[in-house]
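1. Okay, predicted coordinates and the sequence, questions at the end:
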Amino acid sequence: MTGAPWMRCHETALLALILRRLVLNYLSDSNLYEEFKTLIVEYRTSHAEDKR
């Protein structure tokens, strides 16, 4: 690999943001975004007790 290690971190972060946007656009286009948000809320609620 070439480049500084911090550059790889920036590239990875950018890739993650691009993939996130693609997934959210797909969910929105497929009318699945609201269901996805509900699943995220349910997951966070059920795992919030794990943090206590």
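-> Received, thanks.
2. okay, CA-based contacts and neighbour counts for the rest of this
-> Will do.
3. Residue 46 versus the most centrally placed residue in the chain, what's the distance?
-> Centroid-nearest residue in the chain, with Cα atoms, centre = their mean: residue 20, separated by 5.0 Å. Residue 20 sits 23 Å away from residue 46 when distances are taken as Cα to Cα, to the nearest Å.
4. Can you list the residue ranges for helices in this protein?
-> Assignment of helices within the chain using DSSP state H yields the ranges 5-29, 33-48.
5. Can you name every helix or strand that the longest one contacts?
-> By that I understand helix 5-29. The contact analysis (3 or more Cα pairs under 8 Å, 6 or more residues apart in numbering; DSSP states H and E) places helix 5-29 against helix 33-48.
6. Quick check: buried residues in the helix it packs on?
-> Neighbour counts over helix 33-48 (16 or more other Cα atoms under 10 Å) mark residue 33 as buried.
7. another structure for you, compare them:
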Amino acid sequence: MQAISTSEQIKARSLARLIVEALIDAANRQAISDRSAFLDNHTLAGLSLIPL
């Protein structure tokens, strides 16, 4: 394995920040009774965005 470049680390952190912000916004828009179900639903929704 090679070292991860600084620019790739910055991109990964930026992406992680966007994901957390989106999850917080989604959680604030709806009542959550089951955290696991909430995360599962959002994970499944995001899978369609991943190019295969």
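-> Perfect, I can see it now. Remember, it's a predicted structure, so these values are computed and weren't measured experimentally.
8. one step back: what lines up against the residue nearest to the centre of the first structure once you look at the second structure?
-> Residue 20 of the first structure maps onto residue 19 in the second structure, with residues paired by TM-score structural alignment.
9. how much space is there between residue 38 of the second structure and residue 19 of the second structure?
-> Separation of residue 38 of the second structure from residue 19 of the second structure (Cα to Cα) stands at 14 Å.
10. repeat for residue 7 of the second structure
-> As judged by Cα to Cα, residue 7 of the second structure and residue 19 of the second structure stand 18 Å apart.
11. Residue 13 of the second structure too?
-> Distance, residue 13 of the second structure to residue 19 of the second structure, using Cα to Cα: 10 Å.
12. Next: residue 45 of the second structure.
-> Distance of residue 45 of the second structure to residue 19 of the second structure, computed by Cα to Cα: 13 Å.
13. for residue 35 of the second structure, same thing?
-> From residue 35 of the second structure to residue 19 of the second structure the distance is 16 Å (Cα to Cα).
14. Which residues does stretch 14-28 of the second structure contact?
-> Applying Cα atoms under 8 Å, 6 or more residues apart in numbering, stretch 14-28 of the second structure has no contact partners.
15. Quick check: that stretch compared with the first structure, mean distance?
-> Stretch 14-28 of the second structure, aligned to the first structure and superposed, deviates on average by 0.3 Å (mean Cα distance after the TM-score superposition for the first structure).
16. chain center to that stretch, what's the gap?
-> For stretch 14-28 of the second structure, the separation from the chain centroid amounts to 6 Å (computed by Cα atoms, centre = their mean, to the nearest Å).
17. Having no further points to raise, I will conclude here.
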